[in-house]
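Engineer: Structure for this input, please:
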Amino acid sequence: MNFSAGEMVDNCSDSTGAGNCTWAEPTGLVPSYPDITGWLQFSITTQFLLIFVIFFTNATVLVLVAYFKTLQNLENSFIVSMAVADGLLSVALIPGVDITLNPTRASNKYACLLLWCSIMFSSTASAFSLLALSLDRYLKIVYPLHHYMTSAWACGILAFVWSYTFITTFLLPFVGVNGIKDQSFVCFDFKDVFNIAHLQFQCYVNGLAPFLVMFVMYGKILAVVWEKLRAESDQIPAGAEGEEAGRGKKWLRRELKVIKKLTMVLGTTAAAWIPTTCMLLRQIYDPTYYPTFQTRVILSTLTYMNSAVNPLLYSLRLRPFREALSKICCRRCQGPTAVHPSGGSSTDPA
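Structural biologist: The predicted structure is shown next:
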């Protein structure tokens, strides 16, 4: 669950004629936030930067997959799905920045729903695409001799992810499952905008559940990797030399990289999603609690940054993607021709 940085409704007015401008609470439900000018500027600047960073990193992944046929495989289909979802978040942030700069537009019911539903849709699609990618890796590591994930299964899973996400996060609020009863709603108060039962469903089923499932799968993966490491070390005698020992050390390094990557997966996902979800759950169950503007800015920034770093963790760190990216960069640096060691030159076919 994400929050826009624009948490305030603009009640800024110059009542003294001396240019003094103050922020007042729009309703009795939302407390006033004194002296937030610096945080508001930080929020707007951060959102502008994230729009470009999120779009650029995820667009890079999509361009590489479209340009190189070697990257168009089953596993990368889940990476593409996650890149599309994260890229859509950069588009969804644009109306968030617009409402931050022009808060009066937040009084429109459908504009408010479009803002939050777009962010929820892209974030949830990204989370479930990551879950599908994790499932694919789980099956490959835990059941390496079986081929559970086929092209048909992958297409079916992705079709379900996008259709389910669209219905639960976008369609339902627009057909009436929302909390907006009249024109006095507060767009930046989720309990005013969304139906409480639907909001709980989003937190538990679309928020915490995917993370818990991934936690269980990665725990099983780590257990399998650890057992393989122990078995490999027992098979290689102490002081062994030659090709067998070299293969064992190479395999050991590869598996240790897997453990490191899985730790990064859990760490970044937990840091991005759990604090924000817990804050929202507390706000749902505790009517007296309302998070400060600073808290929302920090947590929303962490959540949005997850969409920016996802390509770096799940695609651009992979060797095929790095090699494809280096080929494009080398071609741009060297130009259309490349000089061969013999001294001749020819058009670079890569």
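Engineer: hey, let's count contacts and neighbours off CA atoms from now on
Structural biologist: Will do.
Engineer: longest helix anywhere in this protein?
Structural biologist: Assignment by DSSP state H gives helix 243-285 as the longest helix of the chain.
Engineer: Packing partners of it?
Structural biologist: helix 196-203, helix 209-235, helix 293-314 (3 or more CA pairs under 8 Å, 6 or more residues apart in numbering; DSSP states H and E).
Engineer: Against which helices or strands is the longest one packed?
Structural biologist: Think helix 209-235. helix 109-142, helix 243-285.
Engineer: What residues of the helix or strand that the first one is followed by count as buried?
Structural biologist: When you say that, I think you mean helix 109-142. Later in the chain than helix 109-142, the nearest helix or strand by DSSP states H and E is helix 151-165. By 16 or more other CA atoms under 10 Å, the buried positions in helix 151-165 come out as 154, 157-158, 161-162, 164-165.
Engineer: I have a second one here; can you model it like the first so I can compare?
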Amino acid sequence: MDGYDNWTLISENVSSSSTQPNPNSTHNNNSVAAALMPFNVFTLVVYISVFIVGLLGNTLVIYVVIRYTKMKTVTNLYILNLALADELYILGIPFLGTNSVLSYWPYGDLFCKVYMTADAMSQFSSTFCLTVMSIDRYLAVVHPIRSVKWRKPQVAKIFNGVVWVVSFLIVLPVTIYSHVQEEVNACNITWPEPHKFCSIVFILYTSILGFFGPLVVICLCYLLIVIKVRSAGVRAGRTKRRKSERKVTRMVVIIVLVFVLCWLPFFTTNIVNLVHIIPKNNTNVTVYFFLVILTYVNSCANPILYAFLSDNFRQSFQKVLCVHKPNGVGTASQMGGRNTAYKENHIPVLPTRNPTQNGKMQSIQVLCKQY
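Structural biologist: You can find the predicted model right below:
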């Protein structure tokens, strides 16, 4: 998101270390560059930290969902798609950091288009993934029987593909008009005439389709879920399945809330900037830098949220990272499974690193990590 909204919001007014200079104002470019100089080292440290945490965390999420059969639930497949979008967004940090340090774009025109397109697509895909996950939660809670045919892994994979196709179509203007501006050697969007009108339209276009519109759908889904849960709570009681659905719904809600908290300031600033021109000064540059960093923090936070909110993700992460359980700790199902195997086969059964029973992964002695 940083890649394309930086240019819309701040290419005209406010700038950050990741924001491209305004080719229409050499004086302003120099002022912004001077303002950013004290933050170069700090910016680099922050970018590197966010890049490492985000890359490792989302790679871990992608791996455990693909690796373990028990993780291939409908919700987890949507989470996989969200992790892919977060990973793509995080992968833009090295190029963004290089541009910040050098104060120019060194990678050429073709890669400028690739970078801008991938950056924009990753943001739209993240938003659409969260929207689809919220709709899935609505179907699971409000229409658990009728939605069975739609809540299947095969269908989830199709919707994941649709998310990327729609995201690409929406960001086509970015692909078409992005290039290296020769005047300032910056990777940016150059709109056709009238420049200002196109820039305003694009800000509204991306803000509505990429954030505020999906946010309305998400809020509506959870409003209907709350109404359903409150009306059915007294009658139905708390079955094991209902408890499981509530835990999954809670996880998705928290993920959505963190996303909103990380992105709302950025989009709000974009919209405010259309009404009131934000002046370029040291304070605004610093504030905008933190708004941009906050969007990257969201991509880092998701794997951590999965680890705290999902037992399956936590156990899978522990297994991958080879985190040992405390001595003497075991589960009843694990012991029962081994005793049964001994009685039926009359042979010693040695502990294995990957025991399974009835197609489900059991708790094991060597576990690993998160999302």
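Engineer: about what we covered before: as TSV, the buried residues of helix 151-165 of the first structure with distance to Ile141 of the first structure would be great.
Structural biologist: Output for the buried residues of helix 151-165 of the first structure, formatted as TSV (distance: CA to CA, whole Å):
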residue	distance to Ile141 of the first structure
Ala154	17
Ile157	19
Leu158	21
Val161	23
Trp162	26
Tyr164	28
Thr165	28
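Engineer: And the furthest pair within these?
Structural biologist: Ala154 and Thr165 (16.4 Å; CA to CA).
Engineer: And what about Ile351 of the second structure, helix, strand or coil?
Structural biologist: Rather than Ile, residue 351 of the second structure is Pro. Put simply, Pro351 of the second structure is coil when judged by DSSP: H, G, I helix; E, B strand; the rest coil.
Engineer: Ile271 of the second structure maps to what in the first structure?
Structural biologist: By TM-score structural alignment, Ile271 of the second structure lines up with Leu281 in the first structure.
Engineer: May I ask you to confirm that its match is in contact with Cys203?
Structural biologist: Yes: with contacts counted by CA atoms under 8 Å, Leu281 of the first structure reaches Cys203, the gap being 7.3 Å.
Engineer: Looking at those two, which has the bigger crowd around it?
Structural biologist: A direct count of neighbours by other CA atoms under 10 Å for Leu281 of the first structure and Cys203 places Cys203 higher, at 19 against 15.
Engineer: Need the counterpart of that one in the second structure.
Structural biologist: By TM-score structural alignment, Cys203 of the first structure lines up with Ser207.
Engineer: Quick one: residues contacting that match.
Structural biologist: 267, 271 (CA atoms under 8 Å, 6 or more residues apart in numbering).
Engineer: same thing with Ile66 of the second structure?
Structural biologist: Taking CA under 8 Å, 6+ apart, one finds Lys72 in contact with Ile66 of the second structure.
Engineer: Likewise for the one 4 residues further on?
Structural biologist: Lys70 of the second structure makes contact with 360-361 under the criterion CA under 8 Å, 6+ apart.
Engineer: Please report how far it lies from Tyr288 of the second structure.
Structural biologist: Lys70 of the second structure sits 42 Å away from Tyr288 of the second structure, taking CA to CA, to the nearest Å as the criterion.
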